[in-house]
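1. here is a sequence together with a model predicted from it:
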Amino acid sequence: MEILKFSSLFAVTAVAEILGCYLPWLVLKQGKPAWLWIPAIGFLVLFAWLLTLHPSAAGRTYAAYGGMYISVALIWLYFVEQVKLTSWDIVGAALALTGMAVIMLQPKI
């Protein structure tokens, strides 16, 4: 149950980070309106706050979060950017999630 809790929180955190970075990308690369910087800043603040909700040390949290970020970024790539995922993408995401689980579920000493 603990892994489900951490995974869900990491997934929401990843979406906040991706939106915080994707909106400025739209402004700078696709000429979208500059007001998109405002929600982008809000999403990045939300992202930072969500990372503080984990009980682990910051470095361990960031390391484990990376696995979920990779997976959510690939889901974003598929659904938002309409890019077909390869088997390499899927295997890479599975490896990253396995790494996240190993880090987050290690025995407490």
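-> Structure's in. What do you need?

2. please make it C-alpha for all contacts and neighbour counts, starting now.
-> Will do.

3. now do the SS call for the most centrally placed residue in the chain.
-> By Cα atoms, centre = their mean, the chain has its centre lying nearest to residue 14, at 2.2 Å. Three-state assignment for residue 14 (DSSP: H, G, I helix; E, B strand; the rest coil): helix.

4. now it, nearest residue through space, not along the chain?
-> Using Cα to Cα, 6 or more residues apart in numbering and skipping residues adjacent in sequence, the residue nearest residue 14 is residue 69, 5.2 Å away.

5. contact partners of the helix or strand where residue 41 lies?
-> Per DSSP states H and E, residue 41 falls inside helix 37-51. With contacts defined as Cα atoms under 8 Å, 6 or more residues apart in numbering, helix 37-51 is touched by 9-10, 13-14, 16-17, 19-24, 27, 61-62.

6. second structure for comparison follows:
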Amino acid sequence: MTAFAYIGAALAEIAGCFAFWAWLRLDRSPLWLLPGVASLCLFAYLLTLVDADNAGRSYAAYGGVYIASALVWLWVAEGVRPDRWDLIGAAICISGAAIILWGPRSPA
């Protein structure tokens, strides 16, 4: 469930942010903001579904997923293929996210 929540949250956040980008940078209609805000609300909700004891840890681990998802967006939506440095950086971020989320913890 955690992976699906993170992937869904990443897609929702990127789509919501892109709606604002389209409005401000691509001269699209302000109506783009309506689905953008809805998408950002969905993003926030989906992060609450992550199986973690602390919100901060959940958000920190999400950062790595977001970076990898943003590179997928770059490729699929913008038509720019990530280079090897993008891929290496994303792999490091995903590894860090996994360590943050699933690393062994001492009882509090």
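-> Cool, got the structure. Note that the coordinates shown come from a computational prediction; the quantities given were computed from them, not determined experimentally.

7. care to give me the TM-score?
-> Here the TM-score for the pair of chains, by TM-score structural alignment, normalised by the length of structure 2, is 0.91; 105 aligned residues with a Cα RMSD of 1.1 Å.

8. from the contacts of helix 37-51 of structure 1, which land in helices?
-> 9-10, 13-14, 16-17, 19-24, 27, 61-62 (DSSP state H).

9. filter those down to the buried ones.
-> When these are checked for burial by 16 or more other Cα atoms under 10 Å, the buried set is 9-10, 13-14, 16-17, 19-21, 23-24, 61-62.

10. name the nearest of those residues relative to residue 102 of structure 1.
-> residue 61 (12.0 Å; Cα to Cα).

11. what's the closest one aligned with over in structure 2?
-> Under the alignment (TM-score structural alignment), residue 61 of structure 1 maps onto residue 58 of structure 2.

12. thought its match was touching residue 98?
-> No: under the criterion of Cα atoms under 8 Å, residue 58 of structure 2 is not in contact with residue 98, lying 10.5 Å apart.

13. do you know how far residue 67 of structure 1 is from residue 17 of structure 1?
-> Distance, residue 67 of structure 1 to residue 17 of structure 1, using Cα to Cα, to the nearest Å: 14 Å.

14. what span of structure 1 lines up against stretch 73-86 of structure 2?
-> So stretch 73-86 of structure 2 sits over residues 76-89 in structure 1, by TM-score structural alignment.

15. got the buried residues for the matching stretch?
-> Those buried within stretch 76-89 of structure 1 under the rule 16+ other Cα under 10 Å are residue 76.

16. so which bit of structure 2 is stretch 12-22 of structure 1 matched to?
-> Going by TM-score structural alignment: stretch 12-22 of structure 1 matches residues 8-18.
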